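Enquirer: Okay, here's the prediction I keep looking at, along with the sequence it came from:
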Amino acid sequence: MTNKETLRVLVWGENRHEQVEPHVREIYPDGMHATIAAGIRENLGDGARVTTTTLDEPEHGLTKDVLDDTDVLVWWGHAAHGEVDDEIVERVHQHVLSGMGLLVLHSGHWSKIFGKLMGTTCTLRWRSEQDRELVWTVNPTHPIAQGVPHPIVIEQQEMYGEYFDIPAPDELIFLSTFSGGEVFRSGCTFRRGHSKIFFFSPGDQDYPVYHHKDIRRVIANGVQWARTDLPERKVPILLRYNTGEFFTGHGYTGPIGD
């Protein structure tokens, strides 16, 4: 039985590249999801219970019971976004609106769940040619930025560049620059319903980014920040859509016109 103060974290991984590409399996022999989870445990210690699940598990490992027992969901996907069942996406969406925190990593920007929450295409420019990425902190007072250097230096990484088709972030924490001169909003927060969402772009299957100690620290910080600690999860509902009681004007006794 987990103490109620323990942060319950679920790392969801697509786990496809690791199965079919030997060079990815060499970097992440237990899967990227396992490496991401290890980084969170490394930074949060006994304060977090970190578990993992993957795309090919029944219901993608995202059953109602699993999500009910999750404070923060961490999402990594890339090659198989279309295989994520729409019914499961809707289930995750409802949990997010109800207060489950969400971290979306790297190519998760094109996941169904992130697009549904953002309401935009979430497209961007990219180039995979072993670029050097510098992750600059532009909001040093934010909890997610605590304990990380300025900048974080990633020697090998895929380039992500603007324009990034997302809504204006509630908070911009990190801005990345690349060897080709590109810039990218690499660390953004959003609020949807009762939830907090953090998108963090560094991390690609072809490079050992999730072994980088500073990237692991940012993800762990993001997990802590995204926890909402609501006493009860409840989806915000407009009463009229729930009951069918639309305003018709009947019974109104106030002034009409001028």
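Expert: In hand now; what should we look at?

Enquirer: from here on, contacts and neighbour counts on C-alpha atoms
Expert: Noted.

Enquirer: would you list every one of the helices in this structure?
Expert: Taking DSSP state H to define them, one finds helices in the chain at 17-20, 22-27, 32-44, 64-68, 86-98, 112-118, 213-226, 239-243.

Enquirer: List the buried residues for the fifth one?
Expert: Meaning helix 86-98. By 16 or more other Cα atoms under 10 Å, the buried positions in helix 86-98 come out as Ile88, Val89, Val92, His93, Gln94, His95, Val96, Leu97, Ser98.

Enquirer: try this one next to it:
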Amino acid sequence: MTTVTVWNEYRHERENDTVGEIYPEGIHTVIATALESEGFETKTATLDEPEHGLPEDVLDETDVLMWWGHAAHEEVEDEVVDRVHQRVLDGMGLIVLHSGHYSKIFRRLMGTTCSLKWREAAEKERLWVVEPSHPIADEIDEYIEVPEAEMYGERFDIPAPDTLVFTSWFEGGEVFRSGCCYRRGNGRVFYFRPGHETYPVYHDETIQRVLANVASWAAPNDGPTPDFGNAEPLEDIEMTDDRSVH
């Protein structure tokens, strides 16, 4: 069974009445409950827990980490970011949600500013499936319509995705790369745009279906573990070479 840890700042829900009404037990709880109903083993972690809820033993048992952050990116300790980064390189999947594009871990993995345009106007969003054969798009119609959303617009300062699964159009006219797949080391990374905290996006069954598909796609597989460094030859060869400086 794939183990998914859902990480959340869990600040807005406790400090803003509007967000608290939509997610009384936190965004992380809604997502974890939805994934659990799809057969995943789920855990949650939040910013204000010791080690942000992500000590080594938790990460070692995590196949896929989902990350939602917004107002407190800089409060995430670099030691924890280092730990998550290494786990991704080792094979853990990472799903970065909405405003997590500015998180320390996503910016490190992308190597860019991850900046974008934005606007809060409760406008309609259509997420078009531009790669319908991809497993993340399983059981999804040609597009997903979100009635009220925060706009994110291009240019989105990220590397070109390995695969782009969703592209968004907004009522105000902008477009945005909203479903981006990457490989970093042995790990799979996916950025998924929808999820502003003042709208009930994560209660939407289609969005929950996408998150379940992403968790399945991002989970580590059973492929071989590569060895690095100086290697003994597989065949019998002459090993003498006076030019070596090692």
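Expert: Received, thanks. Quantities reported herein were computed from a predicted structural model and do not represent experimental measurements.

Enquirer: which residues sit in contact with the residue most central in space within the second structure?
Expert: By Cα atoms, centre = their mean, the mean C-alpha position of the second structure lies nearest to Ile95, the distance being 1.6 Å. Ile95 of the second structure sits next to Val64, Leu65, Met66, Trp67, Val189, Phe190, Tyr191, Phe192, Val214, Ala215, Ala218 when contact means Cα atoms under 8 Å, 6 or more residues apart in numbering.

Enquirer: Among those, which pair sits farthest apart?
Expert: For these, the farthest-apart pair by Cα to Cα is Val64 and Phe192; their separation is 14.3 Å.

Enquirer: higher neighbour count, those two?
Expert: Val64 (30 against 23; other Cα atoms under 10 Å).

Enquirer: Show me the longest strand that occurs in the second structure.
Expert: Ranked by residue count, the top strand of the second structure under DSSP state E comes out as strand 117-129.

Enquirer: Give me the mean distance between it and the first structure.
Expert: When the first structure is overlaid, strand 117-129 of the second structure sits 0.4 Å from its aligned residues on average, using mean Cα distance after the TM-score superposition for the first structure.

Enquirer: elements contacting that strand?
Expert: Contacts defined by 3 or more Cα pairs under 8 Å, 6 or more residues apart in numbering; DSSP states H and E place strand 117-129 of the second structure against strand 143-153, strand 163-170.

Enquirer: Give the aligned range of the first one in the first structure.
Expert: When you say that, I think you mean strand 143-153 of the second structure. Taken onto the first structure by TM-score structural alignment, strand 143-153 of the second structure occupies residues 151-161 there.

Enquirer: before we move on, what about stretch 55-64 of the second structure?
Expert: Taking TM-score structural alignment, stretch 55-64 of the second structure hits residues 63-72 over in the first structure.

Enquirer: buried set for the matching stretch?
Expert: Leu67, Thr70, Asp71, Val72.

Enquirer: hang on, the earlier thing: can you tell me which of the helices and strands packed on strand 117-129 of the second structure is nearest to Ile207 of the second structure?
Expert: With Cα to Cα as the measure, strand 143-153 is the member of these nearest Ile207 of the second structure (8.2 Å).

Enquirer: ok, back up a step: for the contacts of Ile95 of the second structure, which single residue is the most surrounded?
Expert: Of the contacts of Ile95 of the second structure, Val64 is surrounded by the most neighbours, 30 neighbours in total, counting by other Cα under 10 Å.

Enquirer: quick one, what contacts that residue?
Expert: Contacts of Val64 of the second structure (Cα under 8 Å, 6+ apart): Thr2, Thr3, Val4, Thr5, Met92, Gly93, Leu94, Ile95, Ala215, Ala218, Ala219.

Enquirer: What's the match for the fifth one in the first structure?
Expert: Aligned counterpart of Met92 of the second structure in the first structure: Met100 (TM-score structural alignment).

Enquirer: tally of neighbours for Ser133 of the second structure?
Expert: Quick note: Ser133 of the second structure (other Cα under 10 Å) scores 10 neighbours.

Enquirer: That one pairs with which position in the first structure?
Expert: So Ser133 of the second structure corresponds to Thr141, using TM-score structural alignment.

Enquirer: where's that match relative to Val92 of the first structure, distance?
Expert: 30 Å (Cα to Cα, to the nearest Å).

Enquirer: try Glu158 of the first structure
Expert: 28 Å.
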